[in-house]
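Trainee: take a look and give me a structure for this.
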Amino acid sequence: MQELKNGRARFGWSGPGSDLRRIKEISSSQRTSNEKVTWRYTQFLMKRLTVGDRLVVQLKRPLRQFLIAEVTGEYGSTDPEMDDFNHYVECRLLTNDYIRVDSQMVSQQLRHHLSKRGQYYEIYNSDALDNLERIEKISREGGEEFEKLNQEGNAALFASQALEEELIKKAYERISQKWPSAHFEGFVKELIESMAGVEVKKAGDSGKGWDLTIKILDPFDGSDLLDDIPVQCKNYQGNVKTEKPIDDLIRCSRNSKSNYAYLFIMGDISKSFKVSFDMRMEETKQVLGRDIEWRMIGQEEIAKLYLKKLNALT
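Mentor: As a prediction, this is how the structure comes out:
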């Protein structure tokens, strides 16, 4: 918050050696794995943002409040000053205080767009953009009107959202306990078989890094789009403190002709695990000389798929 007040919006994925101006001058084939991962997640700071753009800034998860800023200058970096958040964009705050997502000021349309997941995304919807402009105006004027409109105005909606989050959490906790490692592969097999356009081709420990292979079908004629895709199943409780799943993904890519591999994993995934996941995927691409893509399906996504499966049965 203090950095925003000082005119800088900071962004992560930016430890020492991550200045995008320097990485940009290196050809993609010559970049290190760390540089490739940094560029993938943060290049939009240089390529997409221009002076005058608005930034909706979220400082905590889950999203309960936000700020609005305007881009006033170019990308910069304090590399290697800090271990993270060295990227910054010059900006000025347009809202004088946090805006509550559940407030009367925030329309349902804007709330829908703010709920999207991702490192960043652009809001195009004209109604949502108009609502952001109105929020800016009310915030600048401040006073009793702002205080009044920034109070809770959608209690029922957020009670519903809180209930959904609780159901998802209880679902993945129950899955983790009910289907321990020895049986988790069978659970994932049944889960995949409940999904339209995906078929389990072969189940059972391959000895090559994967527990299942699947094929993905064309939604129009049912023909195979992708075949023999390896799937790895891991069930951990609490923090995932090992990189064995990543080791096994490397084995999957080495022993399979598929460019894709999926990891279904229970447990709390740290940022360091995600960084290692991406970096080691880039290293595997270089070693094998082909365009490898790994996809990680975490416990929240697994729980949602399971709840969807149950809903389809009722």
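Trainee: contacts and neighbour counts: CA atoms only from here.
Mentor: Will do.
Trainee: please report how far the closest residue to Ala303 other than its chain neighbours lies from Phe264.
Mentor: In space, Ala303 comes closest to Tyr172 once its chain neighbours are excluded; the distance is 5.1 Å by Cα to Cα, 6 or more residues apart in numbering. Relative to Phe264, Tyr172 is positioned 12 Å away (Cα to Cα, to the nearest Å).
Trainee: now do the shared contacts for these two.
Mentor: Common contacts of Tyr172 and Phe264, defined by Cα atoms under 8 Å, 6 or more residues apart in numbering, comprise Gln299, Ile302.
Trainee: between the two ends of stretch 16-28, how far is it?
Mentor: Terminal residues of stretch 16-28 lie 19 Å apart, using Cα to Cα.
Trainee: quick check: the residue nearest to Ala303 touching Glu301?
Mentor: No: at 9.0 Å, Tyr172 and Glu301 do not qualify as touching, with contact defined as Cα atoms under 8 Å.
Trainee: what's the burial count for the residue found closest to Lys5 once you drop the neighbours it is linked to in the chain?
Mentor: The shortest distance from Lys5 to any non-neighbouring residue, by Cα to Cα, 6+ apart, is to Leu93 (6.7 Å). Applying other Cα atoms under 10 Å, we find 22 residues neighbouring Leu93.
Trainee: quick one: contacts for Leu93?
Mentor: Taking Cα under 8 Å, 6+ apart as the test, what Leu93 contacts is Leu4, Lys5, Gly7, Leu67, Ile68, Ala69, Glu70.
Trainee: roughly how far does it sit from Glu293?
Mentor: Taken as Cα to Cα, the span from Leu93 to Glu293 is 38 Å.
Trainee: over to Gln161?
Mentor: 32 Å.
Trainee: more neighbours: those two, which one.
Mentor: When Gln161 and Glu293 are compared on other Cα under 10 Å, the one with more neighbours turns out to be Glu293, at 16 against 12.
Trainee: any idea how far the residue nearest to that one when sequence neighbours are not counted lies from Ile214?
Mentor: Leaving aside its sequence neighbours, Glu293 sits nearest to Tyr260 (Cα to Cα, 6+ apart; 4.9 Å). Distance, Tyr260 to Ile214, using Cα to Cα: 11 Å.
Trainee: one more to line up against the first:
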Amino acid sequence: MTRYFKYVAMNEGNEDWMYEELQNGRARFGWSGPGSNLRKIKAKDIENRSREEKVIWRYTQFLIQRLELGDRLVVQLERPLRKFLIVEVTGDYKSTDPKQKDFNHYVECRLITDDFINVESKAVSQSLRHHLSKRGQYYLIYDQDAQAELEKISQQAILKDKTFYENNQNDRSTEFEINRMNEDTLQRTYESISQKWPSAYFEKFVADLINSTYGMEVFNQGDTKQGWDLTMRILDPMDHKSLLHDDVPVQCKNYQGDVIGTRPIDDLERCTANSDSPIVYLFILGNLTEQFNKEFNERLEIQKNKRYVEWKIVGQNQIAQMYLNSINFQR
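Mentor: The predicted structure follows:
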């Protein structure tokens, strides 16, 4: 199946130029001021790269290391996401460095969709919109249903399907707008939590959140230097009294933007080694990248080969929903 990547290329004030570049076969990407040519950076030994070159390589190496001929990019040029284009990679990475102040990076491409696809239209499902709304400058779209829908949109655009273009002009129902509002509310909520409860205090927030959630209660709180920040009890959801799990390790991480590094996974391994619990929880704010999820799954499988254990992630959307539910309960 064709691979689809979300590709966020926002050049504020220059959206028309970015679109013209796509029409001319160039999918531009940022983090690319003067001195940013990835081929020149790649040719240098790591220890000989400047700090700026290391940052550029870190955030944009996928253009030269990951993308292949035939891959398709779901291109977002503005925030918030209201419309997108689909292009197909037709050539290699290139650079116009040092011509532009930024956006010298580009990959050769051809437009699949001549016109923008309206995410609020009947041409786009609520599920696909969800998968395209994740944070991150680029990521591979894994969900098979989302891939299939993007493939269908691509084929309809290529065939100039009349019904598809009509659907793209017609907005969805009130239900769609309500769902969009709910998603926006969750995003504003977890962003506010992240800012108001920085890392040093996030553990206290999670403890209060657990205690305000039916079927969960904090057992012990405080960093034990064994990998967890607190432990909790999980009660039977039918009577909220019978104990299902006792002394379950919980670690709390607050990131803004992409989750960089493997410290949360390292701590999950420490929890597993220092506790007999069959479940370990990670409450985490931040965008879980493709690289993080891959590392998480690989290392969980290693742990399961040693003994049965489940690692449960409570991500930022779920944390926001739990918080909103707790407010309603208190009322």
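Trainee: tm score of chain vs chain?
Mentor: TM-score of the superposed chains, computed with TM-score structural alignment, normalised by the length of structure 1, equals 0.59; 229 aligned residues with a Cα RMSD of 4.2 Å.
Trainee: ok, back up a step: pick out the most distant pair among the contacts of Leu93 of structure 1.
Mentor: Farthest-apart pair in these is Gly7 and Leu67; separation 13.1 Å (Cα to Cα).
Trainee: surely Gln126 of structure 2 and Phe176 touch.
Mentor: Yes: with contacts counted by Cα under 8 Å, Gln126 of structure 2 reaches Phe176, the gap being 7.2 Å.
Trainee: host element of the residue mapped onto Glu151 of structure 2 from structure 1?
Mentor: Glu151 of structure 2 maps onto Glu133 in structure 1 when the alignment is built from TM-score structural alignment. Here Glu133 of structure 1 sits within helix 126-141, counting by DSSP states H and E.
Trainee: what does that helix rub up against?
Mentor: Taking Cα under 8 Å, 6+ apart as the rule, helix 126-141 of structure 1 contacts 68, 94-97, 105-107, 109-110, 113, 123, 145-146.
Trainee: please, a PyMOL command that selects the buried ones among the residues you listed?
Mentor: Selecting the buried subset of the contacts of helix 126-141 of structure 1 in PyMOL, with 16 or more other Cα atoms under 10 Å as the burial test, is done by:
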select buried, resi 68+94+95+97+105+106+107+110+146
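Trainee: for the contacts of helix 126-141 of structure 1, give me a markdown table that also has distance to Asn86 of structure 1.
Mentor: Below are the contacts of helix 126-141 of structure 1 laid out as a markdown table (distance: Cα to Cα, whole Å):
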| residue | distance to Asn86 of structure 1 |
| --- | --- |
| Ile68 | 20 |
| Leu94 | 23 |
| Thr95 | 24 |
| Asn96 | 25 |
| Asp97 | 24 |
| Met105 | 33 |
| Val106 | 31 |
| Ser107 | 33 |
| Gln109 | 33 |
| Leu110 | 30 |
| His113 | 27 |
| Ile123 | 25 |
| Glu145 | 37 |
| Phe146 | 33 |
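Trainee: out of the contacts of helix 126-141 of structure 1, what pair is the most spread apart?
Mentor: Farthest apart among these by Cα to Cα are Ile123 and Glu145. That separation is 26.3 Å.
Trainee: circling back to that earlier point, against Lys244 of structure 1, how distant is the residue nearest to Glu293 of structure 1?
Mentor: 18 Å.
Trainee: with Arg280 of structure 1 instead?
Mentor: In this view, Arg280 of structure 1 and Lys244 of structure 1 are 12 Å apart by Cα to Cα.
Trainee: what separates Phe184 of structure 1 from Ala261 of structure 1, distance-wise?
Mentor: Applying Cα to Cα to Phe184 of structure 1 and Ala261 of structure 1 gives a distance of 18 Å.
Trainee: max-length helix in structure 1?
Mentor: Longest helix in structure 1 by number of residues (criterion: DSSP state H): helix 155-178.
Trainee: Glu68 of structure 2: neighbouring residues, count only.
Mentor: Count around Glu68 of structure 2 with other Cα under 10 Å applied: 17.
Trainee: quick one: what's aligned to it in structure 1?
Mentor: Alignment note (TM-score structural alignment): Glu68 of structure 2 maps to Thr50 of structure 1.
Trainee: try Lys54 of structure 2
Mentor: With TM-score structural alignment defining the correspondence, Lys54 of structure 2 maps onto Lys36 in structure 1.
Trainee: check the mean deviation of whichever strand or helix holds its match from structure 2.
Mentor: In this assignment (DSSP H and E), Lys36 of structure 1 forms part of helix 33-42. Average distance, helix 33-42 of structure 1 versus aligned residues of structure 2 after superposition (mean Cα distance after the TM-score superposition for structure 1): 1.1 Å.
Trainee: surely the match of Glu68 of structure 2 meets Glu74?
Mentor: Yes: taking contacts as Cα under 8 Å, Thr50 of structure 1 lies within contact range of Glu74: 7.5 Å.
Trainee: all strands of the stretch 151-300 of structure 2, in order?
Mentor: Here the stretch 151-300 of structure 2 has its strands, by DSSP state E, counting those that start in this stretch, at 216-221, 230-235, 243-258, 279-287.
Trainee: need those in a markdown table (columns: distance to Tyr106 of structure 2).
Mentor: Putting those into a markdown table (distance: least, Cα to Cα, whole Å) gives the following:
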| stretch | distance to Tyr106 of structure 2 |
| --- | --- |
| strand 216-221 | 50 |
| strand 230-235 | 47 |
| strand 243-258 | 23 |
| strand 279-287 | 25 |
